[in-house]
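Peer 1: got a predicted structure here, sequence first:
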Amino acid sequence: MVADGAEPRASLINSAEVRFELGKPVRAFSSRKRQRHFPGLWWSSTTGGHVGYESWLERDHLMLLDFDPAVVGIASQPFWLFWDEEGRRRSHAPDYFARLVDGCAVVVDCRPVERIKPRDAAAFDAMRRACELVGWDYRLVGVPDPVLSTNVRWLAGYRHPRYRVPGVVAALREVFVDTAPLIAGAEEAGDPIVVLPVLFHLLWCGDLTAGLGTVLHDATPVTLLERGDGGRTDADATHR
């Protein structure tokens, strides 16, 4: 959907270059009493604005897209795909469209494996084939790794650029040139109460790196991520 609320239609091939990451959702997020899913809005450090989700599963994958340094744009419910199936007209709106730093695109649908019914599977298959035709990556994702999600959710609490305090950033860069335990490094950089929020922000931004396959703790090894190793630039981190 474009900014004025119109819903233009185009052939699949002619849609390949559309900047879907800049559009609005093509359908509203429902909210009612006793519903079993929990819709909401996520403030994205990637876009600097809110992106919608319809369930906690979608929220977690939206969070992971926001955390991914390769992602530079995200939109929810970005477009409708229409196709014919056994003589009947069908449609499906994927959960997310993400633009990557290299210009490529990723389309994401979120659904636990055990909840994929035959009709859903057919829609996901149609979306996958459509993405292949236009050169987009397609991901059908289920429940993410719980440890990774827990760690990233914690770091997300410090994703806003207000946590990027220049003096503390400089001190942490110096401390973690050589790998050091998280708390010990924070104490070396200054008062942990002041330093830790900045440290977590730098972990979110990718200036610092730590293994997120295990739960973050006091002794988690942290190190400076040199530019060229996939980290974000200072400009990226400020935007995010």
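Peer 2: Structure's in. What do you need? Numbering: from 1, shown residues only.

Peer 1: can we go C-alpha only for contacts and neighbour counts from here?
Peer 2: Fine.

Peer 1: the most centrally placed residue in the chain and D95, how far apart?
Peer 2: The centroid of the chain falls nearest to L65 when counting by Cα atoms, centre = their mean (1.5 Å). Per Cα to Cα, to the nearest Å, L65 is found 12 Å from D95.

Peer 1: also R232?
Peer 2: In terms of Cα to Cα, R232 sits 26 Å off from D95.

Peer 1: again with A121
Peer 2: Per Cα to Cα, A121 is found 15 Å from D95.

Peer 1: same thing with D125?
Peer 2: As defined by Cα to Cα, D125 lies at a distance of 14 Å from D95.

Peer 1: neighbour-wise, which of the two wins?
Peer 2: Here D125 and D95 are compared on neighbour count by other Cα atoms under 10 Å; more neighbours surround D95, at 23 against 14.

Peer 1: who's sitting farthest from the centroid in the protein?
Peer 2: Distance from the centre of the chain peaks at G87, with 36.7 Å (Cα atoms, centre = their mean).

Peer 1: what about versus this one:
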Amino acid sequence: MLLDFDADIACFQSGVAELHWQHEGRQGTVRPAFFARTHDGRRFVIPHRLAARAAELEERVLRHAAAAAGWQIRPLQVPEGVLHSSLRSMAHFRGAEFAPGTQARQVLLDVFAVPRPLQKGAAVSGLGLPAAGHIWHLLWTGTLDFDRTLPLLPTSRIWAVPGNDHSWEDNG
């Protein structure tokens, strides 16, 4: 879900390759978590977080394969605690079916031009039942924001991010 937030990423996939290796009588398989391509054509391999003893050898295998293939290795910094929980909540609304249309988007940007609780903004938007899903989607895309040090709840204060009115579909 973190790759959805990276504006440089054009597309990404998981489970598309395995790297089989042999070295000094040992063998194994490295399965990167993701492969990603940026809008400017750079390619990344994103490894799983590994146990300490496996990390060194698998990292060498990935470095070797990456150098041969022209990839860059890019580990993900997975947030922890409150932010991780908030991102998991927002991720349920990342799909295009929750994206507001142009008019609904503008209504919500206007409603949240001033910070207010999520549920209050949904109520005053006049968009009815779909409003909450649209708001959570706009939080996912970064069009709306919140205090990331606090849990994201229906009572959380959220606001429109000036100049950041892109849609999920624009991110690939």
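Peer 2: All right, it came through fine. A quick note: this is a predicted structure, and the numbers were derived from the prediction, not measured.

Peer 1: give the contact list for the alignment partner in the second structure of D125 of the first structure.
Peer 2: The alignment partner of D125 of the first structure in the second structure, by TM-score structural alignment, is R60. By Cα atoms under 8 Å, 6 or more residues apart in numbering, the contact set of R60 of the second structure is empty.

Peer 1: name the helix or strand for R60 of the second structure, please.
Peer 2: Element membership for R60 of the second structure (DSSP states H and E) is helix 52-69.

Peer 1: the helix or strand that that helix is followed by vs the first structure, mean deviation?
Peer 2: Moving toward the C-terminus from helix 52-69 of the second structure, the first helix or strand encountered (DSSP H and E) is strand 72-73. Once fitted to the first structure, strand 72-73 of the second structure is off its aligned match by 2.1 Å on average (mean Cα distance after the TM-score superposition for the first structure).

Peer 1: in the first structure, what stretch matches strand 72-73 of the second structure?
Peer 2: Per the alignment by TM-score structural alignment, strand 72-73 of the second structure matches residues 136-137 in the first structure.

Peer 1: show residues contacting the matching stretch.
Peer 2: Residues outside stretch 136-137 of the first structure that contact it (Cα under 8 Å, 6+ apart) are 104-107, 131.

Peer 1: out of those, grab the one that's most surrounded.
Peer 2: Within the contacts of stretch 136-137 of the first structure, A105 tops the neighbour count with 25 neighbours, counted by other Cα under 10 Å.

Peer 1: what separation do you get for that one and E226 of the first structure?
Peer 2: The value you get for A105 of the first structure to E226 of the first structure, if Cα to Cα is used, is 26 Å.

Peer 1: with G211 of the first structure instead?
Peer 2: For G211 of the first structure, the distance to E226 of the first structure - Cα to Cα - is 16 Å.

Peer 1: please apply the same query to L208 of the first structure.
Peer 2: In this view, L208 of the first structure and E226 of the first structure are 9 Å apart by Cα to Cα.

Peer 1: out of those two, which sits in the busier spot?
Peer 2: Legend: neighbour count by other Cα under 10 Å for L208 of the first structure and E226, higher for L208 (23 against 16).

Peer 1: quick one: contacts for the more buried one?
Peer 2: The neighbours of L208 of the first structure, taking Cα under 8 Å, 6+ apart as the test, are 173, 176, 199, 202, 222-225.
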